[in-house]
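# sequence and computational prediction follow.
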Amino acid sequence: MNYRMIAYSVGRILVAVAATMLAPLGLSLLYGESIALAYVIPIVISVLIGLCVSAKAPKNKSLYGRDGMFIVAIGWIVISIIGCLPFYISGQIPSFVDSFFETVSGFTTTGSSILTNVEALDKSLLFWRSFTHWLGGMGVLAFAMAIFSSKDTRTTHMMRAEMPGPVVGKLASRWQFSLRILYGIYIALTVIEFVLLLFGGMPVFDSLLHTFGTAGTGGFGIKNSSVAYYNSAYIDYVIGIFMMLFGLNFNVYFLIIARKFSQIKSNDEVKWYIGMMIGAAVIIALNIMPMYHGFGRAFRYSFFQVSSIMTTTGYSTADFVRWPMLSQIILVLLMVVGACAGSTSGGMKVTRFIILMKTATHSIKKAVSPRSVFSVKVDGKTVEKNIVNGVLGYFVVYMLFAAVSILLISFDNKDFTTTVTAVIATMNNIGPGLGLVGPTGSFADFSALSKIVMSIGMLVGRLEFYPILILFSPYAWKRT
């Protein structure tokens, strides 16, 4: 393992993160806030540490799969620690654990919050809080290394470790070109949503921050009542549709640009994703229709909430804890499934869900006809056995980690619904759960231990377990 190159890479990432803090620093000065030092201190710390470990490039610049895992895991933990300092130093989130929880929730695009009055934060902190969503959405580490690294192999291992989904494929012959395409699409969609929100009468600052939260599918609200504050059908549908768009595999947009529409039509993940979202929205709308006195208004709220939950964004326009049990159960199931692989969303991913469902179906067929040969197919192509095994392994690790987290958090003696959905909401990078952590609640009342457990859950959920698990594996450290 190339320890020197790992340290060098993390150092470069620290410098990049320090640069991103210049934006909220500038805003704090613009608005005449008294918390400029809350940004200056972490910027200085990041730059000093970053330059110390990356001032001289190591002679051996080789990076392998395990090295990429280490860089991603260490990098995400370090940027979360550095990123939480503005909240902590400013005193507006006086607990370091709470500041860390909030920042991890931001970078992992979870949206769970310990704040009970978000509107009390200074504007620059609100900006930084939402900006972490936008940075974390596409993977800040791979983006930083794509800028700094001239070797495609270095970017490759980090892209595979950081990008969500069972398979990460290139859009172009080189990863750096692929990243440029991805971020070009990401920025274009961000700008379009921002402009549309402005047309809807939302203030510039609010439009920008809600766009950050939608693009990263993070969902940090800047009002205590989230998007419900604006009470606008236009805004609900704009944000709802863009949450849905950011939950799509970004390869789909590349195919649209390349006019390869036949590949989109044969894409099972897209069909399942859109079908599940529209189907769930219609069923919930019918279920809650008596509460909203008509299907049209009920569909407005159901579509927004389904889009928000399935894409793991976490914005809310209604207190869905008060909806009928059928609607709540559907939302919990969508929390687990999540959106598409290769998107900015969390959750298990639709592709994995498809593979698990087809594997289960074939297992039943195999039990009936033991001599028959069945293969799992997605998009009309046979899925390689190692990918199927990887999905099954992921599901086992997912269930074990969820069980251990629920047991640890149960020491806080919260009710069953709150405890279970708090773990699901954080581990799947969703934001709100049910019970005390519903859309009108917060995670403030959990103990420091529970917040640390859920912070780890957000990290492993965003990085899909293996980078963090490998980082804490003695076997991985011992191997040369």
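Perfect, I can see it now.
# going by C-alpha atoms from here, please, whenever you check contacts or count neighbours.
Noted.
# which SS class is the residue located most distally from the centre of the chain?
Distance from the centre of the chain peaks at Arg371, with 42.7 Å (C-alpha atoms, centre = their mean). Using DSSP: H, G, I helix; E, B strand; the rest coil, the secondary structure recorded for Arg371 is coil.
# so how far is Lys365 from it?
Distance of Arg371 to Lys365, given as C-alpha to C-alpha, to the nearest Å: 10 Å.
# and for Asp236?
Taking C-alpha to C-alpha, one finds Asp236 at 44 Å from Lys365.
# same thing with Ser105?
42 Å.
# and for Ser262?
Counting by C-alpha to C-alpha, the gap from Ser262 to Lys365 is 31 Å.
# where do the strands sit along the chain?
Using DSSP state E, the strands found in the chain span residues 377-378, 381-382.
# can you tell me which of the ones you listed is nearest to Gly275?
Closest approach to Gly275 among the strands of the chain is made by strand 377-378 (15.9 Å; C-alpha to C-alpha).
# okay, pairing it with this:
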Amino acid sequence: MLFSLTMLPSAMVSLLYQDGAYETFIIAFGVVLVSGFLIWLPVMNYQGDLRTRDGFVITVVFWLVLGLAGSLPFYFAPSVKLDFTNAFFESFSGLTTTGATVITGLDDLPQSILFYRQQLQWLGGMGIIVLAVAILPLLGVGGMQLYRTETPGPVKDNKLTPRIKETAKALWYIYVTLTIACALAYFIAGMGVFDAITHAFSTIAIGGYSTHDASIAYFDSVAIETVAVIFMLIAAANFSIHFVAFRHRSIKIYFQEPEYRTFLYIFGVLLLIVVFTLWVTGTYPALSALRYGLFEVTSILTTTGFGAADFSSWPLFVPFMLFLSSFIGGCAGSTAGGMKVIRVMLITKQGLREVQRLMHPQGVFPLKVGKRTMSDNVIQSAWGFFSVYILMYGLIFMLLLATGLDFTTSWSAVGACMNNLGPGLNEIAQHYENINEPAKWILCFAMLLGRLEVFTLLVLFTPMFWRR
């Protein structure tokens, strides 16, 4: 019922621009509101505590139900003409901040539909932050749980507590503040008011939807690209670090934080390789190589998916290297997708420790992140996640091949959706409109799997979970 209210801002945008889509959002608002009320009515007086097991179910169903509700404006709108599969795919891609779109001709769509797409990503991004920082650690899973080893999983009485409310409130203030700052920066850089607000939505959410088919390339502005790069890098940081930095009024916090520092190192190395390759191969002159290389490295590594150039057509190994960087993604507790930097750090450190043990079998080599020593349980969790992630990647890849998609399209589609990146290679470099329906449903599952950090979803498929 609360989610139905999110249809109203788009209805107001429709009235403001007189774009003729007002009725679409009012009908969708009514359907979602009434449906929610009818579901809530039989249990309105029930009182009970949520257990950890309930938390897993609610977390998964939350995305599925809101994805379904969010698809209604796309399904009802005559201007986009989407069937149920495509409407759900677009909605689900928005809410999970994947940014894989089936809609083309964005420049000709009603302003209210464009606003709604961007708003979906913004709301999804807020949900992801609360999920990653407040809920998943409480359930004992997620990247934040690995990083904050001093934080217990389920609390002592094994119930989801009201502390989530306070955490969510603080995160909401930070999220809104960054969105406003990003919108103002876009406006100052030369965007119109509508584009500035809508692109701020998808930038802070690391979503990648745009109001134009050409994405950020539409504006052809170094200033706008610079603003996008800055805020993509900010949004890829752990939002808990934003909270600490805001509280202490110091940016030193970001550079003292081991995970974000490592993220910046990876970003710097990728940038040097890409810019050098684009320049040496004559793809662009030096300054243009820096301009487009900087933007695309930031966009792909942070799993945003904005485009200032077509990276899939770049020479040699560059498209594949950039695409593989999305597997790393941003920091735990951010809106970015991927496996998260903290897990990559832990797996790399563990690999190096195994090499040391070969040379010194009796040696003791503590594994540290910053000044904190990580327990073996944390290392095992990181390796477990990595193993299951790769296993599911292979399984979904085979399923896509079975639907008839070619090798490159299938390989990149799985990565683009599991990493919540959006654009891929070959057939899906620009959009997903032309791939078959079974593949789209499989990719929706991949989006959810990546967004919920694998275990939260897969635990529901184990017989042990359902035993009393």
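That came through fine. Here the structure is a predicted model, which is why all the values come from computation and not from measurement.
# just give me the match in the second structure for the residue farthest from the centre of the first structure.
Aligned counterpart of Arg371 of the first structure in the second structure: Gln362 (TM-score structural alignment).
# quick revisit: okay, Ser105 and Lys365 of the first structure: which has more neighbours?
Ser105 (33 against 14; other C-alpha atoms under 10 Å).
# excluding its backbone neighbours, what's nearest the more buried one?
Gly111 (5.4 Å; C-alpha to C-alpha, 6 or more residues apart in numbering).
# verify the stated contact: that neighbour with Pro432.
Yes: in terms of C-alpha atoms under 8 Å, Gly111 of the first structure counts as a neighbour of Pro432; the distance is 7.5 Å.
# quick check: neighbours shared by those two?
Gly314 (C-alpha atoms under 8 Å, 6 or more residues apart in numbering).
# which ones are touching Phe465 of the second structure?
With C-alpha under 8 Å, 6+ apart, Phe465 of the second structure has these contacts: 53, 459.
# at 10 Å what do you get?
Applying C-alpha atoms under 10 Å, 6 or more residues apart in numbering, we find Phe465 of the second structure in contact with 53, 56, 459.
# which contacts among the residues you listed does the first structure share?
Compared against the first structure with both residues aligned by TM-score structural alignment, their matches' C-alpha atoms under 10 Å, those retain 53, 459.
# and of the contacts of Phe465 of the second structure, the nearest to Val176 of the second structure?
The nearest member of these to Val176 of the second structure, counting by C-alpha to C-alpha, is Phe56 at 27.0 Å.
# residues contacting the aligned residue in the first structure for the closest one?
In the first structure, the residue paired with Phe56 of the second structure according to TM-score structural alignment is Met69. With contacts defined as C-alpha under 10 Å, 6+ apart, the neighbours of Met69 of the first structure are 6, 75, 157-162, 463, 466-471.
# for Lys123 of the first structure, state which of the residues you listed is nearest.
Nearest to Lys123 of the first structure out of the contacts of Met69 of the first structure is Gly75 (C-alpha to C-alpha; 26.9 Å).
# with adjacent residues omitted, what lies nearest to that closest one?
For Gly75 of the first structure, the spatially nearest residue (C-alpha to C-alpha, 6+ apart) is Val10, at 5.7 Å.
# ok, the one you found to Leu51 of the first structure distance?
10 Å.
# center of the first structure - which residue?
Nearest to the first structure centroid, counting by C-alpha atoms, centre = their mean: Thr109, 3.7 Å.
# find the nearest non-adjacent residue to the residue opposite that one in the second structure once aligned, please.
Counting by TM-score structural alignment, Thr109 of the first structure lines up with Thr97 in the second structure. Counting by C-alpha to C-alpha, 6+ apart, Gly207 is the residue found nearest to Thr97 of the second structure once chain neighbours are left out, at 4.2 Å.
# neighbours around that neighbour, how many?
37.
# per the alignment, it corresponds to what in the first structure?
Under the alignment (TM-score structural alignment), Gly207 of the second structure pairs with Gly218 of the first structure.
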